[in-house]
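Student: 3D model of this:
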Amino acid sequence: MRQTVPVTDLDARATELKFRTATLADVPLLVALVESAYRGESSRAGWTTEADLLDGQRTDVADVEAAVSGVGSRMIVGERGGEVVACCQLQHRGVHAYFGMFAVRPGAQGGGVGKVVLAEAERVAREELGVPAVQMMVLRQRADLIAWYVRRGYVRTGVTQPFPYGDERFGRPRTEVLEFEVLVKKFAES
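Tutor: The predicted structure follows:
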């Protein structure tokens, strides 16, 4: 099912996004999208790069397949003009939806695409999953990214999780101080 999300005060191209649920056929494209948004030289074209903090991969085929077809999990794909420009994962975890694997093509960052994708994920969490909150983990060292989420209503919980050092499925750290911070957004009761 494709859906257009009306959003005001954004780059007009961002509001042209069409959303659909990813299929297993999308997995290779989604792996490439996530990698391009966070790792390597291509990621430096956008502002979400982690290239100064981590080398190696951000995700792999097995992780994206699990996000696409796992129980309680859904990958949302954002397309513009028939081309995939963004994605994110929502996983139903009982009292909240976990938001992750969020990526916007580096050349499309900064024009409101991320805001529209996040709004769609929140809509799906509220209306389709029926949860009262969205939770995520962000590298604590990404102050700019955390500030972006805070401006969209997410709250820093102060809860941290250690980075999985030694597990190259998550990348090769370039520093020894990485950790994740948990952010949460509770929806207003209607």
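
Student: CA only for contacts and neighbour counts going forward, please
Tutor: OK.

Student: so how far is residue 189 from the residue nearest the centre of the chain?
Tutor: With distances taken as CA atoms, centre = their mean, residue 102 lies nearest the centre of the chain, 1.5 Å away. Separation of residue 102 from residue 189 (CA to CA, to the nearest Å): 26 Å.

Student: this one as well, want them side by side:
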Amino acid sequence: MQQMTYRTAAADDVPALVDLVQSAYRGDRSRAGWTTEADLLDGQRTDAQMVAAAIADPRGAVLVAESAGAPIACCQVERRDGYAYFGMFAADPGRQRGGLGAGLLAEAERYARAQWGTAEMRMTVIVQREELIAWYVRRGYRRTGELSPFPYGDERFGRPRRADLAFETLVKPLSGEPAGRPSEAGVSR
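Tutor: The predicted structure is shown next:
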């Protein structure tokens, strides 16, 4: 795996992070990796306003994994009532399958515990993404069966290619477990 460091995102990261998220999930570039949603959704996955809002949100942080000074993966961690929410997870499609995503996920879990004392991480995943759900299950997440609707009609999240999309909530307890793989220097601000 490539040498990488973790840090929190800043406002000047917005263009690179929008491109990173888009490349991991939508369009032909996303097909180089295994996380593509190109067969499920067209259009955008995020935009500059949504990424900038996530970076500025005092309830959370956008974490960045970088190599040679360039962002290669990112995620959002948000403190909510009694748990942390994990989202906006993206890894450069050309670098997937090498532990990059697993390392950043472990860093997000460590961050949530260290910064907020969070005992649980939650996320939502499109139910049709069975391979991705299985990846999270292998990392200790549990399927809840709790479904929420896809935001049909809100093109900020893409244009669905099918009518049956929904999200399932996945949950992982964080308290009492080892801190995960330590980062080179932890997350810097």
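
Student: TM between them?
Tutor: Here the TM-score for the pair of chains, by TM-score structural alignment, normalised by the length of the second structure, is 0.92; 177 aligned residues with a CA RMSD of 0.9 Å.

Student: the residue nearest to the centre of the first structure pairs with which position in the second structure?
Tutor: Under the alignment by TM-score structural alignment, residue 102 of the first structure pairs with residue 89 in the second structure.

Student: got a list of what that match touches?
Tutor: Counting by CA atoms under 8 Å, 6 or more residues apart in numbering, residue 89 of the second structure makes contact with 21, 73-76.

Student: report the distance from whichever strand or helix holds the residue nearest to the centre of the first structure to the chain centre.
Tutor: Following DSSP states H and E, one finds residue 102 of the first structure within strand 97-104. Centroid displacement of strand 97-104 of the first structure relative to its chain, using CA atoms, centre = their mean, to the nearest Å, is 3 Å.

Student: for stretch 144-151 of the first structure, same thing?
Tutor: Stretch 144-151 of the first structure sits 13 Å away from the centroid of its parent chain (CA atoms, centre = their mean).

Student: in the first structure, what range does the strand of greatest length in the second structure match?
Tutor: Longest among the strand segments of the second structure by residue count, using DSSP state E, is strand 70-80. Counting by TM-score structural alignment, strand 70-80 of the second structure lines up with residues 83-93 of the first structure.

Student: in the matching stretch, what's buried?
Tutor: 84-92 (16 or more other CA atoms under 10 Å).

Student: what range in the first structure matches the top helix by length along the second structure?
Tutor: For the second structure, the helix with the greatest residue count under DSSP state H is helix 100-116. Counting by TM-score structural alignment, helix 100-116 of the second structure lines up with residues 113-129 of the first structure.

Student: what ranges does the second structure have for its strands?
Tutor: Secondary structure of the second structure (DSSP E): strands located at 5-8, 41-42, 60-67, 70-80, 83-91, 120-126, 142-149, 159-160, 166-173.

Student: so where is stretch 155-163 of the second structure in the first structure?
Tutor: The aligned range for stretch 155-163 of the second structure is 168-176, by TM-score structural alignment.

Student: what's the end-to-end length of the matching stretch?
Tutor: End-to-end for stretch 168-176 of the first structure, by CA to CA: 14 Å.

Student: one more: stretch 129-140 of the first structure?
Tutor: 28 Å.

Student: what sits up against that stretch?
Tutor: 92, 94-100, 122, 125-126, 145-146, 178-189.

Student: check contacts around the closest residue to residue 89 of the first structure other than its chain neighbours.
Tutor: Computed as CA to CA, 6 or more residues apart in numbering, the closest residue to residue 89 of the first structure that is not its neighbour in sequence is residue 75, at 4.4 Å. With contact set as CA under 8 Å, 6+ apart, residue 75 of the first structure has these partners: 21-22, 67-68, 87-90.
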